[in-house]
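Asks: quick one, what's the 3D model for this:
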Amino acid sequence: MTPEHIGSLAAVLDLVRTGTARTRPEIGRLSGLGRTVVTQRVNQLTELGLLEEGALGPSSGGRAPRELRFRARAGVVLAAELGATSIGVGVTDLAGYVLAEHEEPADIGVGPEQVLSRVEELFDELLAGVRAEQDERLGVWGVGIGLPGPVEFATGRPSAPPIMPGWDGYPVRDRLAARFDAPVWVDNEVNTMALGELRAGSARGQRDILYVKIGTGIGAGLVSGGRLHRGSQGCAGDIGHAAVADEAEVVCRCGNTGCLEAYAGGAALARDGTEAAQEGRSKILADVLTRTGTITAADVSHAAQRGDRAAVELLMRAGRLIGSLLATLVSFYNPALVIIGGGVAGAGDLLLAAVRESVYRRSLPLATRELRITRSTLSDRAGLVGAAFMVIDELFAAERLAHWVGSGSPAGAPGLVAIPLRTPVV
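Replies: Below you'll find the model as predicted:
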């Protein structure tokens, strides 16, 4: 197929796949393609099993047009979000709808062999269940993974991740591509979370957003002009290791001092909550420490919600520190929407209120005039859904579509990831 042919084929498929157009007349109007070309491309995509005829659409005066549907169940995507303390895996259809999912506690620090072996086991279990319910012939079209550390997107390898001992340079993509015989994309989990919100969450329809994950660590995903901004090597948005203090005694897990994560992340809240319990400044946390032997960020949150003064102060301080840094980003980047997600973000209104106060007080008035700061609507699912959409967007880019559309499926073609794109897809 010529570049013009594949370009028009991809355009027609994208319009139907994203729900932007449902009939041939709508495709022609939105794409600028002639009626004959639209008919040819629709027929070709139908023969390849990517589109199918649906019900009759509304009539504009003549014969009612037949609606078109994307065959989202033609294949599946395996998606996983690996956090510092948990694993979330799922199987989605080609429209990003989650067909099966599972989450369990896990320690990313035990290393890639143990963690990825468990991910593979869970993928196998979920995939077997989906195939048993729907179609035993369902092929794996791609695999998407989000990791809690810097990832070189071009190679799919972690790069000196502070909380992931043993993962530096590990060939995550190569391992999973060989295991499932499918193209694999790997990214930082905050980027997949931002993409999940953009495609299926509270950021749908937005073009300039900032997603901030406040969990064990802190990170940000940036969407500019409707596209995910990864930076030249893939580490854009790593705000958790921006310096917010000059105190040398608080050492971050990355080895530096003064990092935002070391003062306001989940591990920092647990550390400071433990100190408050031991010093007698918080009876509630002291009782938790006596009963369980440990304090978590969730314990600090629960104590604050019960009115514990020390816990309230810890959350407010974390919110102010995060908000002060975000104020700089808001003035510099001027997003329309800031989304706060991650485990610590679910700590009630105190943290969010402190973040908002700092951002609105310290940012430029023009930057905050129409700015919204809100919680994630996808919550724990954002990274999983985003990992699936990362794969879907990459697979249906025109340059890659040209290499697999003739066979009707990219399953069995892990080398697709190496095909360069003229323009990033997200």
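Asks: please make it C-alpha for all contacts and neighbour counts, starting now.
Replies: Will do.
Asks: Gly156: how many residues sit nearby?
Replies: The local packing of Gly156 (other C-alpha atoms under 10 Å) involves 22 other residues.
Asks: so it touches Val186, yeah?
Replies: Yes. Assessed by C-alpha atoms under 8 Å, Gly156 is found in contact with Val186 at 4.8 Å.
Asks: what do these two both touch?
Replies: 172-173 (C-alpha atoms under 8 Å, 6 or more residues apart in numbering).
Asks: tell me the SS of the residue nearest the centre of the chain?
Replies: With distances taken as C-alpha atoms, centre = their mean, Thr192 lies nearest the centre of the chain, 1.9 Å away. Under DSSP: H, G, I helix; E, B strand; the rest coil, the three-state class of Thr192 is helix.
Asks: the nearest residue to it once chain neighbours are set aside: how many residues sit nearby?
Replies: Among residues not flanking Thr192 along the chain, Gly386 sits closest, at 4.4 Å (C-alpha to C-alpha, 6 or more residues apart in numbering). Using other C-alpha under 10 Å, Gly386 is surrounded by 31 other residues.
Asks: one more: Ala345?
Replies: Counted by other C-alpha under 10 Å, the residues lying close to Ala345 total 23.
Asks: for comparison, sequence B:
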Amino acid sequence: MTQTVLAVDLGGTKILVGEVTREGTILSSRRYPSNVNDMRTAAEKIKEAIRDYLSQQVIKGKLIGIGVCVVGRVETTTGKWFEIRPGLSEPMNLAEELTTEFQLPCWLTNDVSGAALAEQMLGKGRETDNFVYINIGTGIAGRVVTDGQLIIGGNCNAGEVGHMVVDMNSEDRCLCGRVGCVELFASGLGMHNQAVKFAVDYPDTCLDINSLERVSFYELIQAYDENDQLAKKVVNQALKAAAALTMNLVRVSDPEAVVFGGGVMNNGWFLEHLVTFLNEKTIRFVTKGISVTELDPNVVALKGTAALVFIKQKGDRKHA
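Replies: Now for the predicted structure:
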């Protein structure tokens, strides 16, 4: 019988549970509501989702373990979940709790780490052991894979690249306490905030700044292509910031490839324009390309956390 993993992806509004093969094929999946107001509530929601899935869904393979990806800081080697975000912390050994309840070995990882691991095992990682993964969505985060090893860091916090400063002259202060972080300019939320900030200077903009709804990235690029000056200011600022981030990471980690994920990158428009801001000398060794991931963003974390379980069960320390 085919070996499979019960993979769980905890998001802000949903929990996705699925049965996944070693090759990354999702045999079945179900969505459940999540609650990330606090860590204990989120953990209980994960348990409820798994219980329901196992009772309602026909398991098609032989489950060898459970893989869970969550938002926040995670220590995969011990299964500890430290925090959803700074200031919202209730440390627990979630992997141990799930192992005890469901009698299957469980491993835990961060959602961006899961996406990077999926890229490593199923995407660009099949071409190179050295790449950078950058996720640009509502926020910005990334991971570096060097010599086939995902960089974790001493406090399991490596890859928080959204807080890399790209504008030393900025007066915009980030939630992290610094000013000029790339997330302030190039994330989906950051671009919305910049549009609101500069709207007073562009009274003729076609963007609906006064709406209670966030100005979406797709609204911004549509206005950009229609030569709306507010949109061009905000988006060009974002492109320059994201390009600076990319080149900084290239200089630090010497990758052969850079892979982008996240909602801002989905249709390729942002990358097509971003590459025009890259310095040729800086990226001359990125010989495997700068690209948007070919993996489905809706299930990439699910596939990544399943891959983690297969790796751990195999005892492959190189990819752990």
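Asks: quick one: TM-score?
Replies: In this superposition the chains share a TM-score of 0.84, using TM-score structural alignment, normalised by the length of the second structure; 319 aligned residues with a C-alpha RMSD of 3.0 Å.
Asks: before we move on, the earlier item: what sits against the aligned residue in the second structure for the residue nearest to Thr192 of the first structure?
Replies: Matched to the second structure by TM-score structural alignment, Gly386 of the first structure sits across from Gly304. By C-alpha under 8 Å, 6+ apart, the contact list for Gly304 of the second structure reads 113-119.
Asks: quick revisit: list the contacts of the residue nearest to the centre of the first structure.
Replies: By C-alpha under 8 Å, 6+ apart, Thr192 of the first structure lies in contact with 146, 382-387, 390.
Asks: next, find the distance separating the match of Gly386 of the first structure from Asn227 of the second structure.
Replies: Gly304 of the second structure sits 40 Å away from Asn227 of the second structure, going by C-alpha to C-alpha, to the nearest Å.
Asks: repeat for Lys303 of the second structure
Replies: When distance is defined by C-alpha to C-alpha, Lys303 of the second structure is 40 Å away from Asn227 of the second structure.
Asks: so which of these two has more stuff around it?
Replies: Shown here are Lys303 of the second structure and Asn227; by other C-alpha under 10 Å, Lys303 has more neighbours (33 against 13).
Asks: where does that one land in three-state SS?
Replies: Lys303 of the second structure is classified as helix under three-state DSSP.
Asks: you'd agree it is up against Val20?
Replies: Yes. Lys303 of the second structure is in contact with Val20 according to C-alpha under 8 Å; the separation is 6.9 Å.
Asks: overlap in contacts of those two?
Replies: Common neighbours of Lys303 of the second structure and Val20, counting by C-alpha under 8 Å, 6+ apart, are 7, 26.
Asks: for Ala166 of the first structure, which non-adjacent residue is spatially closest?
Replies: Ala isn't right for residue 166 of the first structure; it's Gly. Gly111 (5.3 Å).
Asks: who touches the one you found in this structure?
Replies: Listed by C-alpha under 8 Å, 6+ apart, the contact partners of Gly111 of the first structure are 164-167.
Asks: residue in the second structure matching it?
Replies: Aligned by TM-score structural alignment, Gly111 of the first structure pairs with Asp38 of the second structure.
Asks: so its match versus Gly12 of the second structure, what's the distance?
Replies: When Asp38 of the second structure is compared with Gly12 of the second structure (using C-alpha to C-alpha), they lie 11 Å apart.
Asks: cool, thanks, signing off.
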